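Visitor: Fold the stuff below for me.
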Amino acid sequence: MSTAIVLAGNPNSGKTSLFNELTGGRQHVGNYPGVTVEKKQGTHISDIGQFDIIDLPGTYSLTAYSLEEVVARDFLVNENPSMIVNIVDASNLERNLYLSVQFMEMGIPVCIALNMMDVAKKRGIQIDIEKLSKLLRVPVVPTIARTGKGKEQLMQAVAAKAHQKFEPLKISYGQDIDIALDKMEAIIKSAGFLTSHYRHRWTALKYLENDQQIIEMGHKEDKAIALKLDQIVQKVTRHLGETLDAHPEGIIADQRYGYVNSVLKQGVIKFYHDENRLQISDKIDKVVTNRFLGPVIMVAVLMGLYHFTFTYSTIPAAGLENVSTWIAGIAELTLPDGLLKSLIISGIIDGVGGVLGFVPLIMFMFLGISFLEDTGYLARMAFMLDRVFRMFGLHGSSVMAFIVSGGIAGGCAVPGVMATRTLKSPKERLATLLTVPFMNCGAKLPVFALLVAAFFAEKKALVMILITMISWMGALLVAWGLRSTIIKGESTPFVMELPPYRLPTAKGLLIHTLERTWQYIKKAGTVILAISIVLWAMMTFPGLDEAQLQKFEDKRMAITSGMSSQTLIEESLLQVDLLQAQTALKNSIAGRVGTAVEGLTRFAGFDWRTNIALIGGFAAKEVVVSTLGIAYSLGEVNPDDTTSLSQRLKTEEGWGPLTAFSLILFTIFYSPCFVTVVCIARETGSWKWAAFSIVFNTTLALSLSILFYQVGSVVLA
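Guide: Predicted coordinates:
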């Protein structure tokens, strides 16, 4: 029999590191039912038993101010876990224990994992673990999550206390509120009001804290009782306003902090160094967040990331490309000519194989980003960029949504759109979620890598930095335009916690990197495979009619009968075969669509084949690479040709650095992928904004590409 426990705690408390240490590879990621908040689950197996572990979203409180807080609270209430393991930052006890107090008030068994003991020690903080446990009346276990230290002792404490009855914590909130609480608790108890979900006193507290979710639930269950509770809340609110110039929720928060402070002052914490001394993180921040040095360091860090990615991913990427070529060669030799052979080689191997060939690059990129994230540097980037974002009408919290979407490269716009939920202002949130798709997500990265490798091989890192800067500046300028016109509104203040710098563990980096890489591989093996097959069919059918086929056969007959040189005959026949393959591709459904829009896209340097790839990119951006692979594979007739797609593009007529960068610009800005569009519609509650993102982004992308290509053509003429 397994025991269900949840991990909970403030953001940056080391919760994810502990979850990874406890579950290892026995974990999976999904979403909570009905919402798009990420849900992590895993299993811990040891000598003391099996534990089902759920990693709750990071939260500072249990009052429904954000979706994450609602999700965390609802899970605790509805699932009734055996125990909450509350991960507490030992170097910031007072702030972190505020959430612990709320858990204890709920009446669910609590075990505190006193994490980051190494950081507390470096800061000169000494904690009396036994005294803290005795005063709080809950188990307290010191841990260092990033190294796994203390995890066995933690699980032993959990096993010992998990199924025991836990008496809820009762705090005095002052005479005025205590009297109101007693009255409300009596009403709730006698009426059985919301008692199937919550304890009496806890429900009364939520009413006093103006918790909208609980208030709405109360009105649905029993309006008469809800009105009685509202009247008591209004009465005490007026009284506190007249006598103390305060609100109930403010006093409740003050009293909770007061309770925590009273515990800590009973000899729990001692400082054996100067409490106010400048910490190592503060010293580093004086340099890396400096107004002038900070941006320079940030660009240098990004340059280093791109250099690392392209340098060390080259050999494994070439190996995967050779494997793909080898598989295609086997299929070429063993399969009989026909549609099945074309589907397997051109539709599946060249399509999906082209995307999988970028797995090493994606993996190294994710490794670098995970390192920056785990060290705490990404939070510093958000802090530095806040000043810039405010100039363009966005909020400092928008930065993390941009970074999650691929602000450094390798993210995904879907969680980026979801990350905008942390923004309280609806206008800032809307402007942010409409512009995060401009970031260089992991799906765009193969397109950039292909074109950069083919046409800018000598300056890969520099060109990638330029692409990153273009995507950021484009997003900020569009946000400024939106905030100045159709999404006007006041800016809201920005407050952000900077976590201390930490040295990531190899295990943590490996788990984060493999998780993200697997998501990419899974997408290639499912979504992209399906799209590649559909696009292959669109590029294969209806094929040439009898008259066209006869025309090419007549040309072959003329060549064989009119030439004496065997070499010339073979070369001429090869040219006819190539022309037939290209004619068939152009006559296909996809070819006709690509040709129809070529009248406009040729001003941006795109021919009909490129148009086919970009149309496929509306479904998923990785498909741009796979479709180009299919298009040029279907137009290839020499079975012995093992030329890579990047090499083919370099020698193809109409392709060059100008065309390549025009395509890069278009890829940065054009319509979000289908999944992101659906997510935008869901988050805004309207398909109007989803349609806006498709039309506006594509129009902007095409306009910029045409402008760049035309100006570039004049300059280079």
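
Visitor: alpha carbons only for contacts and neighbour counts from here, please
Guide: Noted.

Visitor: Show me where the stretch 601-717 of the chain has its helices.
Guide: Defined through DSSP state H, counting those that start in this stretch, the helices belonging to the stretch 601-717 of the chain, from first to last, are 608-616, 623-634, 645-651, 657-669, 674-684, 687-716.

Visitor: another one to check against the first:
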Amino acid sequence: MKKERDIDIVLGLAGNPNVGKSSFFHQLTGIGVNVSNYPGTTIELAEGIVKHEDHTVKVIDLPGVYSLGAVAEDEWVARRAILERDVDVIIDIVDASNLERNLYLALQLIELNIPIVIVLNQYDVAAQKGMSIDPESLSESLGVPVIPTVANQGINVAKAFSVAIEIGLKQKKPEKKVDMDKKLEERVESLAEVISKEIDTVPFGLPPRSLAIKLLEGDEELIDSVIDEEGGEEIAEKARELAQEINEEYGEASAFRIARERHGLASLISEEVSERTEVSPSLSERISGWTTETKTGVPILIGVFLGLLMLLFYGGGFIEEVLIGGWETYVEPNLVSVFQIISPNPEIAEILDIGINLGIKGILAVMFPYILVFFLALALLEDSGYLPRMAYVMDSVMHKIGLHGKAVVPMLGGFGCNVPAIMATRGLTSKRQRLISTFLITLVPCSARTVVIIGTVGAFIGVLPALVIYGMILTLIFLVGFTLNRFIPGETSGMVMEIPPLRKPTFKPVLSKTWNRLKEFVYIASPLLIVGSFLIGILDASGVMNSIVEPFSIFTESVLGLPPILIIPLLYGIVRKEGALVLLFAVAGTSNLGSFMTSLQLFVFALVVAIYIPCIATIAVLKREQGWKHAIIVTVSTIVLAIIVGSLVFHLNPLSLMG
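Guide: Model (predicted):
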């Protein structure tokens, strides 16, 4: 990334996961932010532009990481942005209630000798836990400004931002270095002197001491960069000799010794600047305990899931009823009149009616009642810190299908969208787990599939049959996972996962997450669906529709028991799932699907659409993550599963639905 001409300063927000970076970011930037991938990676960065006095500031929310080791892709991105000076100043968000753990990353950032401000966020949570931290003492120990904040309430956020801008503009570095063990420090300084003498251009402009520490840690990227410089071979050799000396001196690899020193310093500093008193557990902490205990956590998890579905069934259904009722009362009659004025030709008027009227009506029936409500609920669950608790509770169940509880997080993300959920499997520890979880995520009913289920079965048959579809899909996921676990060689590893504190969701981050997910539907899907509606209108008016439908009619009608015309939305569902519902309205010629299809047909249609491969975007990400072979296998397998299950339900009709 390069600084744009009209940007005066770039500020990066760094910190561990779950420290409140999102709250801090959205307090600064508001809702209107851009989300894009860091060049050459799948890691998304949120960016916002802020005016501060006479300066234009770009704020970048860097990935949440525990260190700058560049082992995982998110660590690499955070480190790369800092090393290449994509950012002018860092605000390191530290969880005040977990000071010792968070100081490890802070010490690494300070070692880089870059302009930095430490923010003690969640200061109120620390106080509730009986922790009292002295920001001035911490600032003196670290040699950088330290400001306590409560980001979700906006407390001191503006002050921290102002101080960071001032430091960034002046390029004010840390005022002191945090020394390690004396003998270790001597070797660091010895290598730093050699670096100063031997090479003119230090990689990434790092200070010699910072580079020396990284070389002693065995940082391969920086070692390669040094070797490429004239005189670099001598420095690399000197680093190897000193690393061997450290190994002999302390009985462990130099990288481990340096990490141990940082942890020790973090513990020592934390003890010196904070005091702790015993306090009774707060209500939030007690609720947090209930969510992670099996006896209470499982019922809570089921309750949350059912509550989400009820919100969609009743809340979304009410919104749909209001929107469609208003459209049919106030807009549709006028549009039909306009179409007749535009063209006396009934076929042209029919094309316009299907393309514009039914197309927009279908989008309204999908976007606001179901997609918007689902994304809003998902953002609330994410911001509250509840999702990791679901992962913890589900850990033992997940082991039966070859995964651990951490895989629940990307799978839960699949309820929003399968594409980023599949990308999130990179955080799993083995190729086997990534393969199994990727396959299962494609079966998770994403928001688009949920729209189809609720917009058909939920709206026209009832809540219970819709819940049965979810039950069938979850059972199918378990059976497929159990089978894959049996036949794919390897073992399931254990889970190491941090559980953040429960917290009250913050208004701006929730709205921002909701909008960032919804805008793809608004800007990309909606125009495509209007085009699809127009195409249906043209095919229907020209008589070409029958020539497309007839070859599939035996399969559609005899195997699945559906009206032959439904092959059109079924095929379009491979492009975008919500499009299957919108085009269903278009081919039905009415928003009252109950008058076009029987209850059994609605159930089978929703079930089939909910099982087979989510969309073209999912196929593309499967290819990128697992290769064409696995992408084709997953795609074909889910289509076959959908046909088999749909056919069985049609012919057996286990719910005795009206056929």
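
Visitor: rewinding a little: of all the helices of the stretch 601-717 of the first structure, which one is nearest S572 of the first structure?
Guide: S572 of the first structure lies closest, by CA to CA, to one member of the helices of the stretch 601-717 of the first structure: helix 623-634, at 19.0 Å.

Visitor: Can you say which of the helices of the stretch 601-717 of the first structure is packed in most?
Guide: Taking mean count of other CA atoms under 10 Å as the contact definition, the stretch among those with the greatest mean neighbour count is helix 623-634, which reaches a mean of 28.

Visitor: Taking helix 608-616 as reference, get the angle to it.
Guide: Interaxial angle, helix 623-634 of the first structure versus helix 608-616 (axes from the mean of the first three to the mean of the last three CA atoms, to 10 degrees): 140 degrees.

Visitor: Against which helices or strands is helix 623-634 of the first structure packed?
Guide: When contacts are defined as 3 or more CA pairs under 8 Å, 6 or more residues apart in numbering; DSSP states H and E, helix 623-634 of the first structure packs onto helix 350-356, helix 445-455, helix 527-540, helix 566-587, helix 608-616, helix 645-651.

Visitor: Show me what it is in contact with.
Guide: With CA atoms under 8 Å, 6 or more residues apart in numbering as the contact definition, helix 623-634 of the first structure has outside contacts at 346-347, 350-355, 446-447, 450, 528, 531-532, 535-536, 539, 581-582, 585, 609-610, 612-614, 616-617, 645.

Visitor: How far does the biggest helix by length in the first structure sit from its chain's centre?
Guide: In the first structure, ranked by residue count with DSSP state H as the criterion, the top helix is helix 293-334. Computed by CA atoms, centre = their mean, to the nearest Å, the separation of helix 293-334 of the first structure from the middle of its chain amounts to 21 Å.

Visitor: doesn't S262 make contact with L135 of the first structure?
Guide: No. Taking CA atoms under 8 Å as the definition, L135 of the first structure is not a contact partner of S262, at 9.9 Å.

Visitor: tell me, what's touching those two both at once?
Guide: Applying CA under 8 Å, 6+ apart, one finds that no residue jointly contacts L135 of the first structure and S262.

Visitor: Comparing the top strand by length along the second structure with the first structure, how large is the average distance?
Guide: The strand spanning the most residues in the second structure, taking DSSP state E as the definition, is strand 44-52. Overlaying the first structure shows strand 44-52 of the second structure at a mean distance of 1.8 Å from the equivalent residues (mean CA distance after the TM-score superposition for the first structure).

Visitor: buried sites along that strand?
Guide: Neighbour-count burial for strand 44-52 of the second structure, counted by 16 or more other CA atoms under 10 Å, picks out 44-49.

Visitor: and which of those residues is nearest V397 of the second structure?
Guide: In terms of CA to CA, no member of those lies closer to V397 of the second structure than E44, at 30.3 Å.

Visitor: Please report how far that closest one lies from L502 of the second structure.
Guide: Counting by CA to CA, to the nearest Å, the gap between E44 of the second structure and L502 of the second structure amounts to 25 Å.

Visitor: close enough to count as contact, D386 of the first structure and H395?
Guide: Yes. Between D386 of the first structure and H395 there is a contact at 6.9 Å, judged by CA under 8 Å.

Visitor: The two - which one has more neighbours?
Guide: Neighbour comparison, D386 of the first structure and H395: the larger count goes to H395, with 26 against 20 (by other CA atoms under 10 Å).

Visitor: how would you label the more buried one: helix, strand or coil?
Guide: On the three-state scheme (DSSP: H, G, I helix; E, B strand; the rest coil), H395 of the first structure is labelled coil.

Visitor: ok, how many other residues are close to the aligned partner of L364 of the second structure in the first structure?
Guide: Taking TM-score structural alignment, L364 of the second structure has L356 as its aligned residue in the first structure. Applying the criterion other CA under 10 Å, we find 25 residues in the vicinity of L356 of the first structure.

Visitor: again, but for A72 of the second structure
Guide: Neighbour count for A72 of the second structure, taken as other CA under 10 Å: 12.

Visitor: and it, what is it in contact with?
Guide: Neighbouring residues of A72 of the second structure by CA under 8 Å, 6+ apart: G427.

Visitor: Look up how far E105 of the first structure lies from whatever residue of the first structure lines up with it.
Guide: Taking TM-score structural alignment as the alignment basis, one finds that A72 of the second structure is matched in the first structure by S66. In this structure, S66 of the first structure and E105 of the first structure are separated by 20 Å, where distance is defined by CA to CA.
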